[in-house]
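> this one's structure only:
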């Protein structure tokens, strides 16, 4: 049986806010730690039947990047729910939300 690992290393500033985030994975193409500005990790807690979340981002991640990141996450969730359950309605509802959010972000960017 194959085993894979994903590792995160977070450097915190004096206020315990992320200053830098690095990650590595055994199945990643490039070797060694790689820098990123944000991670979002969700874990299903079987014992308590709820979702545990870790959302971290560095202060150099722009608001526009953050919004795009979460739109991408939602889009990925739509595909995952379709693959896992075959529920096209559920997946399409999430995709429709993503489309509305992209429109919103694009309109915001035009105003700036």
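Sure, I can see it. Source: prediction; values computed, not measured.

> C-alpha from now on. contacts and neighbour counts both.
OK.

> For the strand or helix carrying residue 51, which outside residues touch it?
Using DSSP states H and E, residue 51 sits in strand 50-57. By Cα atoms under 8 Å, 6 or more residues apart in numbering, the surrounding residues in contact with strand 50-57 are 18, 21, 37-45.

> Excluding chain neighbours, give the residue nearest to the residue sitting nearest the centre point of the chain in space.
The structure's the chain has its C-alpha centroid closest to residue 40; by Cα atoms, centre = their mean the separation is 4.1 Å. The spatial neighbour of residue 40 that comes closest, neighbours along the chain excluded (Cα to Cα, 6 or more residues apart in numbering), is residue 55 at 4.5 Å.

> For burial, what's the neighbour tally of the one you found?
9 (other Cα atoms under 10 Å).

> What distance do you get for it to residue 92?
25 Å (Cα to Cα, to the nearest Å).

> ranges for the helices of the protein?
Taking DSSP state H to define them, one finds helices in the chain at 63-85, 88-111.

> one more structure, for comparison:
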């Protein structure tokens, strides 16, 4: 039988079912304790339906600037993944397009944040 790994995710909810805590662990990691997180995005590809299935959660104490950084880093990682998956094809340059978009997203966020600070 092929080796398997299990990823465990625990989400603590308040009375309105809003996430208060997110913890995770995987059987193939050296850490035996649960790892804390403020947000998570998990995507699965359903090949039969040709659609992505997602679980997006964040805790109520996640700050907007943290969410922007989380998105920036997630997009950069997606670019890396896309490049690895398409490494010997003409689509590899699209990984750079994803990175460019992520950088522009971050630049606009910072610019908007500065404007908001000046208005206070």
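Yep, it's here. Please read all numbers here as calculations on a predicted model, not as lab measurements.

> Same list as before, the helices of the first structure that is, but in CSV and with mean neighbour count and distance to residue 1 of the first structure included.
CSV is the format used below for the helices of the first structure (neighbours: other Cα atoms under 10 Å; distance: least, Cα to Cα, whole Å):
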stretch, mean neighbour count, distance to residue 1 of the first structure
helix 63-85, 15, 22
helix 88-111, 13, 32
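
> which bit of the first structure covers stretch 16-28 of the second structure?
Stretch 16-28 of the second structure lines up with residues 15-27 of the first structure when matched by TM-score structural alignment.

> Which position in the second structure pairs with residue 69 of the first structure?
Match for residue 69 of the first structure (TM-score structural alignment): residue 70.

> and the gap between that match and residue 63 of the second structure?
Taking Cα to Cα, one finds residue 70 of the second structure at 10 Å from residue 63 of the second structure.

> neighbouring contacts of the match of stretch 16-28 of the second structure?
Stretch 15-27 of the first structure is contacted by residues 4-13, 31-38, 56-59 when judged by Cα under 8 Å, 6+ apart.

> if we go to 10 Å?
Around stretch 15-27 of the first structure, the neighbours that count as contacts under Cα atoms under 10 Å, 6 or more residues apart in numbering are 3-13, 30-39, 56-60.

> Please produce a ChimeraX select command covering the buried subset of the residues you listed.
Buried subset of the contacts of stretch 15-27 of the first structure, written as a ChimeraX selection, criterion 16 or more other Cα atoms under 10 Å:
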select :10,37,38,56,57,58
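
> now stretch 95-104 of the second structure: which residue numbers in the first structure?
Mapped onto the first structure with TM-score structural alignment as the criterion, stretch 95-104 of the second structure occupies residues 91-100.

> check the fit of the matching stretch onto the second structure and give the mean distance.
In the superposition with the second structure, the average deviation recorded for stretch 91-100 of the first structure is 0.6 Å (mean Cα distance after the TM-score superposition for the first structure).

> what residues does that stretch touch?
With Cα under 10 Å, 6+ apart as the test, stretch 91-100 of the first structure has contacts from 68, 70-83, 85, 89, 101-104, 106.

> and if you look at stretch 103-112 of the first structure?
Residues from elsewhere that reach stretch 103-112 of the first structure (Cα under 10 Å, 6+ apart): 64, 67-68, 71, 97-98, 100-102.

> And stretch 72-86 of the first structure, by the same measure?
40, 66-71, 87-99, 102.

> can you give me the end-to-end distance of stretch 29-45 of the second structure?
One end of stretch 29-45 of the second structure sits 24 Å from the other (Cα to Cα).
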